[in-house]
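pasting a predicted model and its sequence here:
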Amino acid sequence: MERIEDILEESIIAIIPIYDKGNGTNIITMENSHIEYKRVRTVLRRICNEYALHLSAFRRRYGKVINKRLGIPIVINEELILVPFKTRKPKFQNDGAYGYVNFHFVKDIVEDGRHTKLIMENGHEIQVLQRIHSVKRDFNNVKLILNENTKKNPMSYEFGQVATVDHIGRLYMEIMELKRMIKEMK
């Protein structure tokens, strides 16, 4: 397998299971396409390991937020949010059916009969074996997870965003608590 850190530098837009000389994975980036002769699950684990993240912990934590056990989006960082979609019918028992699409690189969602087509920022089209309402629901789940993430970690806001009265109030309380702690230390 190519060094995963090299692939991550290219901005991953999708991780799709394929049959090419056996069961493999197509990692689609903005610039290239990388064929790996590993299962999608293995590729995901390697990506998570690169960021020191635990895949099962993601699924447990965010599954509770969206009230699902399977098909949980994986938030690696702000630029890499992977949403699972059924992209093929497996031929054999342990072949995965689900691929992952980076939430930020989906340009358009198009109904394609009983299925859906995702148009990516680089022009790549990904056939999803799900109805359009199911795909849109999965994208809304990402928004719920991101909203929950910012609630649990208010410091995850980017600089330059508008601060609400609630944010300022929390900051004021934290500053006052720090001042109190400093006084006690003297």
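Everything's here; your move.

going by C-alpha atoms from here, please, whenever you check contacts or count neighbours.
Noted.

Three-state assignment for Ala57, please.
Secondary structure for Ala57, judged by DSSP: H, G, I helix; E, B strand; the rest coil, is helix.

so who does Tyr51 touch?
Contacts for Tyr51 (CA atoms under 8 Å, 6 or more residues apart in numbering) come out as Ile76.

now the helices for the protein?
Along the chain, the stretches classed as helices by DSSP state H are 4-8, 40-50, 55-66, 132-152, 165-185.

take these and write them to CSV, including distance to Ile126 and mean neighbour count.
Output for the helices of the chain, formatted as CSV (distance: least, CA to CA, whole Å; neighbours: other CA atoms under 10 Å):
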stretch, distance to Ile126, mean neighbour count
helix 4-8, 19, 13
helix 40-50, 16, 17
helix 55-66, 24, 15
helix 132-152, 12, 15
helix 165-185, 39, 11
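
okay, pairing it with this:
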Amino acid sequence: MRWFPSEPPGFSRGEAQESGGNYTEVWFERGERLVDPRRVKTVVRALAGVFSQDPRLLRKRYAKTAGTDKAIPLPLREDFVLVPIKTRTAWHKDHGTCGYVVLSKVVSYEAVEEGEFRSRIYFSNGMVLKSLWRIDTVRNKFHQAEDVQKEYRRLYLVKSTPRELREYLPAGKLVYIIDERQASG
């Protein structure tokens, strides 16, 4: 799936702007598209809620890992990381410019010069999304998403044996390892 800001089908830019223009177009893996009348931010918040996540807390938690406090990738699950991609210019304040793509569904990206678009992102189902970001920025966002995914795994998918656990523990920190066999005896 991909989420990005959109005008409703059949609307001109002026009509969409007049009606608020903050719609979300959702692309599904089989090629279907759905227009949701809510803003991307609202759709992402609702989706995150399905996974008992809060996008604001995720942004705060992963800002350091991503090395930025703007457009931070959102890990909703280990294999479901949303990567922010700039897909349009803002018409007014609070008019979202970024949508999200699912990291595991992206197969490649390339630089282009098509009007205001500077890059294209290719998905495993053959769909293509154009972005306003230059290829360096797109590449950086995907690297950030991979780093965030690794940090998510480190935080939530810890190995269970003490020997395996050591490689995931931060150096110089005091950590108590409770062996289940000793704790129950």
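Right, received. Where do you want to start? Only a predicted model underlies this, so the values are computations on that prediction, with no experimental measurement involved.

can you pull the TM-score for these?
After superposition, the two chains reach a TM-score (TM-score structural alignment, normalised by the length of structure 2) of 0.78; 162 aligned residues with a CA RMSD of 2.4 Å.

re earlier: for Ser33 of structure 1, find the nearest of the helices of structure 1.
The minimum distance between Ser33 of structure 1 and the helices of structure 1 falls on helix 4-8, with 9.5 Å, by CA to CA.

what about the residue in structure 1 that Asp69 of structure 2 lines up against, neighbour count?
For Asp69 of structure 2, the aligned position in structure 1 is occupied by Arg69, per TM-score structural alignment. Residue neighbour count, defined by other CA atoms under 10 Å, stands at 11 for Arg69 of structure 1.

ok, Asn26 of structure 1 next?
Using other CA under 10 Å, Asn26 of structure 1 has 22 neighbouring residues.

quick one on the thing from earlier: any idea how far Lys152 of structure 1 is from the residue nearest to the match of Asp69 of structure 2 when sequence neighbours are not counted?
Leaving aside its chain neighbours, Arg69 of structure 1 sits nearest to Gly63 (5.5 Å; criterion: CA to CA, 6 or more residues apart in numbering). Distance, Gly63 of structure 1 to Lys152 of structure 1, using CA to CA, to the nearest Å: 15 Å.

repeat that for Gln93 of structure 1.
Distance of Gln93 of structure 1 to Lys152 of structure 1, computed by CA to CA: 39 Å.

could you do Phe58 of structure 1 as well?
For Phe58 of structure 1 relative to Lys152 of structure 1 (CA to CA), the value is 14 Å.

Ser131 of structure 2 reaches Ser119, doesn't it?
Yes. Applying CA atoms under 8 Å as the test, Ser131 of structure 2 and Ser119 come out as touching, 5.2 Å apart.

overlap in contacts of these two?
With CA under 8 Å, 6+ apart as the test, Ser131 of structure 2 and Ser119 reach no residue in common.

report the central residue of structure 2.
By CA atoms, centre = their mean, the mean C-alpha position of structure 2 lies nearest to Leu82, the distance being 1.9 Å.

aligned counterpart of Asn23 of structure 1 in structure 2, please.
Counting by TM-score structural alignment, Asn23 of structure 1 corresponds to Asn22 in structure 2.

pull the number of nearby residues for the residue nearest to its match when sequence neighbours are not counted.
Once flanking residues are discounted, Asn22 of structure 2 sits nearest to Arg39: 5.1 Å by CA to CA, 6+ apart. Residues near Arg39 of structure 2, counting by other CA under 10 Å, number 21.

which ones are touching Arg39 of structure 2?
Pro5, Asn22, Tyr23, Thr24, Gly96.
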